[in-house]
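Novice: Kindly generate the corresponding structure for this input.
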Amino acid sequence: MPSLTRQNAFAASINHTDVSALADCTSCSFNEDFSNYWTANLYFQARNGSYKRVPQMSNRFLRGSNEGMTIYYFPEDLRSNVTAFKPGFRMLVGDAALRGPEGHTPKNCFRCFTGPNFEGDNDAPCADPVLDTPHLPSGPCLGGIRSNIHFPTCWDGVRLDPDDHKAHVAFSINTNGTYTCPSTHPVKIPQVMLEVVWDTTAFNDKTDWPADGSQPFVLSTGDKTGYSQHGDYLFGWKGDALQRAMDSPSGCSASTCTALTSQSFVTANKCVVKRQVHENIEGWLEKLPGDDVNHSMD
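Specialist: Take a look at the predicted model:
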């Protein structure tokens, strides 16, 4: 099951068209953003093998919003301009099949918060080689686990969504803090980052953990390592709204952005998607939703 920020036309299959024209509401702060953002959910697997979905909580900057992911847009290199995505643009980062470090995207990471009030959230995501790990934390996280997923920032300027959803984009090359795009993907696009804070505080009792002491969390892909963390992006900003926001000299936040209009959390939280899968996803489960295999630790 997905963790998502969406418009009310979110579905398992969406036509390759201007996504912003498919819906009449959005759960995002900005009224102009009808994009879809997706990543795998996190589950706790108890010692007896049963699963329970780990709830999400708002990050420290968005207290009062509905629990869910936070989306960031910014120029990777603040000294350069970027070109906003075009209608029909989609991309995928990460690999749901990974179970080890080979092939892992360096800018996908987890951080273990050491206490309440986001203790341990003291610098940029995925910036600390010790605190930020490509795998799920090995011990209890008293304040929760933060997931960060960074998308590529260079585009070939032609393709909107190739068959693998990846070949049209590439990561930039960092040379002493200056980011340049490879010649194959010369167009700089906004840095999109997904952030989810998983509220693991109800699962810190190690007597509920596997008897061998191994970490008990598993992504909804069936992955206990965390290396399969990945994200999907379907662009859906209205008109030239994103370009106007990226060109704003003072930047844009939900409270201070003259280039865009924003809505309250109360209004945003009313935008919901009709239930499409009739399967129990709450409470204690014998297997992961959508999975006909029980990934038991026993």
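
Novice: Please count neighbours and contacts with C-alpha atoms only from this point.
Specialist: Will do.

Novice: Would you mind pointing out the helix or strand the spatially most central residue of the chain falls in?
Specialist: With distances taken as C-alpha atoms, centre = their mean, residue 194 lies nearest the centre of the chain, 3.4 Å away. Using DSSP states H and E, residue 194 falls within strand 191-198.

Novice: tell me which strands and helices the helix or strand following that strand is in contact with?
Specialist: Next along the chain after strand 191-198, taking DSSP H and E as the criterion, comes strand 217-219. The helices and strands touching strand 217-219, judged by 3 or more C-alpha pairs under 8 Å, 6 or more residues apart in numbering; DSSP states H and E, are strand 42-45.

Novice: how far away is residue 260 from residue 245?
Specialist: 7 Å (C-alpha to C-alpha, to the nearest Å).

Novice: just the helices in the protein please.
Specialist: With helices called from DSSP state H, the chain shows them at 241-247, 265-268.

Novice: Comparing the ones you listed, which comes out most buried?
Specialist: Greatest average neighbour count among those goes to helix 241-247 (a mean of 19), per mean count of other C-alpha atoms under 10 Å.

Novice: quick one: it to chain centroid distance?
Specialist: Relative to the centre of its chain, helix 241-247 is centred 21 Å away, using C-alpha atoms, centre = their mean, to the nearest Å.

Novice: Contacts made by that helix with the rest, please.
Specialist: 32, 74-75, 81-84, 190, 251-252, 257, 259-260 (C-alpha atoms under 8 Å, 6 or more residues apart in numbering).

Novice: farthest pair in the residues you listed?
Specialist: Greatest spatial distance among the contacts of helix 241-247 (C-alpha to C-alpha): 32 and 81, at 20.7 Å.

Novice: if you count what's nearby, which of those two comes out ahead?
Specialist: Remark: of residue 32 and residue 81, residue 32 carries more neighbours, 21 against 15, as counted by other C-alpha atoms under 10 Å.

Novice: just to revisit the earlier point, will you turn the helices of the chain into a markdown table that also has distance to residue 213?
Specialist: Below are the helices of the chain laid out as a markdown table (distance: least, C-alpha to C-alpha, whole Å):
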| stretch | distance to residue 213 |
| --- | --- |
| helix 241-247 | 47 |
| helix 265-268 | 40 |
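
Novice: Which elements pack onto the strand holding residue 194?
Specialist: Packing partners of strand 191-198 (3+ C-alpha pairs under 8 Å, 6+ apart): strand 56-57, strand 70-74, strand 144-150.

Novice: most neighbours per residue, which of the ones you listed?
Specialist: Mean neighbour counts for the helices and strands packed on strand 191-198 (mean count of other C-alpha under 10 Å) peak at strand 144-150, with a mean of 25.

Novice: Sequence B follows; please return its structure for comparison with A:
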Amino acid sequence: MHTQSLVALALASPAAALLRFGCSQLVVDRIDPLVNPGVAPSPHLHQIIGGNSLNISMDPKVDIGETATCTTCQFSEDFSNYWTAVLFFQHRNGSFHRVPIIPNAGFEGSKGGMTVYYMQDGLANYAQTSKVTAFRQGFRQLVGEAMYRSKKDAQRFRQLTYTCLETIGTRFPETMNLPTTPCKTGIMANVRFPTCWDGKNLDSPDHMSHMAYPEQGTFESGGPCPASHPVRVPQLMYETIWDTSKFNDQSWWPEDGKQPFVWSMGDKTGYGTHGDYIFGWKGDSLQRAMDSPCYVNCPTLKTQSINTMNKCAVQRTVEEDIDGWLDHIPGLEHLEL
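Specialist: Model prediction:
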């Protein structure tokens, strides 16, 4: 959906709760405090946004909303951390270059990062009438499997997709695989998390089992939550725009015509895309927002300028070359790509 249409409809909609906000880059680093806590370097590189309490361990007993002092997100009470893998371009000569991130429409001037959504209902339902229970302190989750390389495997996750951008406002069609032809404006990676919680566990050993999809369809279709996971939570969604336009010279692409982009865990298919989330909203601010007339913007939440968002950052834990032309993707020195 075009951003202009979304905003226009937002202004005309009844009281509802759908948050859409930008977050600048916090750090690009080879750490993963959810899947590989305490490990540095982690197996692959991530791009991370959110609060500056980020560290390699992220003790779930620590209240992030009380310990962080700044956030790269528009809503200044959101100290959560959100992250995905990093996209690389592989030149015909075998070298690699990290693909830069550009801001979404409406967040021009931000330092890369992502657009984050919290929704009561899918984007097609502008009324946003469903009651949802906000995540709470200590909650965390993962969606996607970094080692998946087939569509059959990836179909386990219903809404991890890509959009080949003609313009910054392009939203359709979506594919499960990385686009196979040059995209004029870039590639948007879309990560949507499951929306049914077991109501008990803030995490699980695989960081997924405490969450589930609706019994049928998706969050947008309004399907009921299964009895095992009866609590309806917000649809959490990330949009990351990778500026692949810088690499559209097809004389740089593989001679066999295959697409040249590869995720930082070595995935050229796109089926290994994944997203991580560690909740860190201050106090009950997210629940208040979900219970308030918030549509895209939210008068019940404190906001900060893009300039202030851009100033929040943390130092990289793992010092290694991640910029310029590289002979291998960080951490994948022995992997043939």
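
Novice: After superposition, what's the TM-score here?
Specialist: Here the superposed chains carry a TM-score of 0.91, computed using TM-score structural alignment, normalised by the length of structure 1; 283 aligned residues with a C-alpha RMSD of 1.6 Å.

Novice: about what we covered before: now which of the contacts of helix 241-247 of structure 1 would you call buried?
Specialist: The neighbour-count test (16 or more other C-alpha atoms under 10 Å) marks 32, 74, 75, 82, 83, 84, 190, 252, 260 as buried among those.

Novice: what's the closest of those to residue 207 of structure 1?
Specialist: residue 74 (42.8 Å).

Novice: Who's the closest spatial neighbour of the aligned residue in structure 2 for that closest one, skipping the chain neighbours?
Specialist: Correspondence of residue 74 of structure 1 to structure 2, assessed by TM-score structural alignment: residue 119. Closest residue to residue 119 of structure 2 apart from its sequence neighbours, by C-alpha to C-alpha, 6 or more residues apart in numbering: residue 18 at 4.5 Å.

Novice: tilt between whichever strand or helix holds the one you found and strand 114-119?
Specialist: Assigned by DSSP H and E, residue 18 of structure 2 falls within strand 17-23. For strand 17-23 of structure 2 against strand 114-119, the angle by axes from the mean of the first three to the mean of the last three C-alpha atoms, to 10 degrees is 170 degrees.

Novice: what about the strands in the stretch 51-200 of structure 1?
Specialist: Secondary structure of the stretch 51-200 of structure 1 (DSSP state E, counting those that start in this stretch): strands located at 51-53, 56-57, 70-74, 90-93, 108-113, 132-133, 144-150, 154-155, 169-170, 173-175, 178-180, 187-188, 191-198.

Novice: distance from the centroid: which residue in structure 1 tops it?
Specialist: Centroid-distance maximum for structure 1: residue 211 at 31.2 Å, with C-alpha atoms, centre = their mean.

Novice: What does that one correspond to in structure 2?
Specialist: By TM-score structural alignment, residue 211 of structure 1 lines up with residue 255.

Novice: Could you pull up the contacting residues of the aligned partner of residue 141 of structure 1 in structure 2?
Specialist: Residue pairing (TM-score structural alignment): residue 141 of structure 1 is matched to residue 183 of structure 2. With contact set as C-alpha under 8 Å, 6+ apart, residue 183 of structure 2 has these partners: 164, 165, 166, 244, 245, 248.

Novice: hmm, 10 Å instead?
Specialist: Contact analysis of residue 183 of structure 2 by C-alpha atoms under 10 Å, 6 or more residues apart in numbering lists 163, 164, 165, 166, 167, 243, 244, 245, 247, 248.

Novice: What span of structure 1 is the helix ranked longest in structure 2 aligned with?
Specialist: Longest helix in structure 2, counting residues (DSSP H): helix 3-12. Following TM-score structural alignment, helix 3-12 of structure 2 has no partner segment in structure 1.

Novice: name the helices or strands packed onto that helix?
Specialist: Where contact means 3 or more C-alpha pairs under 10 Å, 6 or more residues apart in numbering; DSSP states H and E, helix 3-12 of structure 2 is packed against strand 294-296.

Novice: which of the contacts of residue 183 of structure 2 show up in structure 1 as well?
Specialist: Here these are checked against structure 1 with both residues aligned by TM-score structural alignment, their matches' C-alpha atoms under 10 Å, and the contacts held in both are 163, 164, 165, 166, 243, 244, 245, 247, 248.

Novice: How many neighbouring residues does the residue lying closest to the last one once chain neighbours are set aside have?
Specialist: Think residue 248 of structure 2. Nearest non-adjacent residue to residue 248 of structure 2, counting by C-alpha to C-alpha, 6+ apart: residue 182, 5.6 Å away. Using other C-alpha under 10 Å, residue 182 of structure 2 has 20 neighbouring residues.

Novice: check contacts around residue 182 of structure 2.
Specialist: The neighbours of residue 182 of structure 2, taking C-alpha under 10 Å, 6+ apart as the test, are 164, 165, 166, 244, 245, 247, 248, 249, 250, 253, 259, 260.

Novice: are any of these buried, and which?
Specialist: The neighbour-count criterion (16+ other C-alpha under 10 Å) marks 164, 165, 244, 245, 247, 248, 253, 259, 260 among these as buried.

Novice: Can you lay out those as CSV showing distance to residue 308 of structure 2?
Specialist: Below are these laid out as CSV (distance: C-alpha to C-alpha, whole Å):
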residue, distance to residue 308 of structure 2
164, 31
165, 28
244, 27
245, 28
247, 31
248, 33
253, 39
259, 37
260, 35
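
Novice: What is the nearest of the residues you listed to residue 311 of structure 2?
Specialist: Nearest to residue 311 of structure 2 among these: residue 244, at 25.6 Å, using C-alpha to C-alpha.

Novice: Could you find the counterpart of that closest one in structure 1?
Specialist: Aligned by TM-score structural alignment, residue 244 of structure 2 pairs with residue 200 of structure 1.

Novice: Quick check: closest non-adjacent residue to its match.
Specialist: For residue 200 of structure 1, ignoring the flanking residues on the chain, the nearest one in space by C-alpha to C-alpha, 6+ apart is residue 144 at 4.8 Å.
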